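**Student:** I'll drop the sequence and a predicted model, then ask my questions.
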Amino acid sequence: MTRRLAREIIFKMLFAFESGNNTPQEALIIAYEKPIEEKDREYILKVCEGVIKNLETIDRIIEKYTIDWKLERLLLTDKTLLRLAIYEMLFCEDIPESVSINEAVELAKVYGDMKSPKFINGVLGAIARDLDNIKKSL
């Protein structure tokens, strides 16, 4: 399985988790009905659970960088994409920040509205510029 597909599944899982109060395992069944190899399943669940575990920290970062936007006002798709990308930027050292940003923008083109890609890119770009300071403050 490609990282792109895994990321899309994780996005759908986080969306299902947020919108339907599903567990990560239930969300995986909702997000992807085909059989998944064990190593891919482990990676997907690890990242999904990592986002959920660090949700408070991630959401504080989102609120700081989405000036004049409350978390509740964000589209659920945008908020979910931001959460996933920020988690990758903070905790997945094997993924370059530019890849996390680009992948979030590409998913925003598919799942968000017309303004989502630009919004996601702007927020994540600002976070990337301050990433060292953000990591030091954790």
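**Tutor:** The structure has been received and is ready for your questions. Residues are numbered from 1 along each chain as shown.
**Student:** Please make it C-alpha for all contacts and neighbour counts, starting now.
**Tutor:** Will do.
**Student:** ok, now which ones touch Pro24?
**Tutor:** If a contact means CA atoms under 8 Å, 6 or more residues apart in numbering, then Pro24 has Met13, Leu14, Phe17, Leu45, Cys48, Glu49 as its contacts.
**Student:** One more to weigh against that first structure:
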Amino acid sequence: MSKKKGNRPGVRRMGRTLAFQVLYGVSMVPETGMEGMKAAFERNPQVESEENDFVRDFGRSLYLGVMEHLARLDELVRTHSQHWKIERIAKVELAILRLALYEMAFTDIPERAAINEAVELAKRFGDGNSKSFINGILDGAAKELKAK
């Protein structure tokens, strides 16, 4: 394992958690425009209290990436959440799904790692059914993304 600062899985997990928390927060009060989205990230109390620059930077890049590709990510959620309208998916699960799908579709993070991290977020922040729901949707999306 590399000793480079910020390359440890725990630090990435913290950045991912930060991105999730801001995504969840803005789902309550959506921001518009890139400046508004950036401001929403920077003024989040969790971001303000984070001392590690890598965690903040990684979290910011994930959050802004999700916001940039939101329409495509929501399309993937709709396609793979059989019998669920996106408006009926709990905001916690939707934020986790968007984050994981962004990592799977638009970054070099391995799909399995993105799914595992999403399940960990679901265990921590969701209810008893969250991890199974998220895992099922992401597994289906992974097959579609691999086919492309």
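**Tutor:** Okay, I see it. None of the values given here were measured: they were computed from a predicted structure.
**Student:** what does Ala104 of structure 1 align to in structure 2?
**Tutor:** Matched across to structure 2, Ala104 of structure 1 falls on Ala118, judged by TM-score structural alignment.
**Student:** likewise Ser19 of structure 1?
**Tutor:** By TM-score structural alignment, Ser19 of structure 1 lines up with Met28 in structure 2.
**Student:** And for the counterpart of Ser130 of structure 2 in structure 1, the neighbour number?
**Tutor:** If you follow Ser130 of structure 2 across to structure 1 using TM-score structural alignment, you land on Ser116. Residues contacting Ser116 of structure 1 under the criterion other CA atoms under 10 Å number 22.
**Student:** Contact partners for the residue minimising distance to the centre of structure 1?
**Tutor:** The residue lying closest to the centre of structure 1 (CA atoms, centre = their mean) is Leu84, at 1.3 Å. For Leu84 of structure 1, the contacting residues are Ile10, Phe11, Val51, Ala104, by CA under 8 Å, 6+ apart.
**Student:** got the contact list for the first one?
**Tutor:** Going by CA under 8 Å, 6+ apart, Ile10 of structure 1 touches Leu28, Ala31, Ile44, Leu45, Val47, Cys48, Leu84.
**Student:** Dump the residues you listed into TSV; add secondary structure and distance to Cys92 of structure 1 as well.
**Tutor:** Formatted as TSV, the contacts of Ile10 of structure 1 follow (DSSP: H, G, I helix; E, B strand; the rest coil; distance: CA to CA, whole Å):
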residue	secondary structure	distance to Cys92 of structure 1
Leu28	helix	20
Ala31	helix	22
Ile44	helix	13
Leu45	helix	14
Val47	helix	9
Cys48	helix	12
Leu84	helix	11
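**Student:** From the residues you listed, pick the one nearest Glu93 of structure 1.
**Tutor:** Using CA to CA, the shortest approach to Glu93 of structure 1 within the contacts of Ile10 of structure 1 belongs to Val47, at 12.6 Å.
**Student:** what residue of structure 2 matches up with that closest one?
**Tutor:** Under the alignment by TM-score structural alignment, Val47 of structure 1 pairs with Leu62 in structure 2.
**Student:** What's the local residue count around its match?
**Tutor:** Neighbours of Leu62 of structure 2 under the rule other CA under 10 Å: 24.
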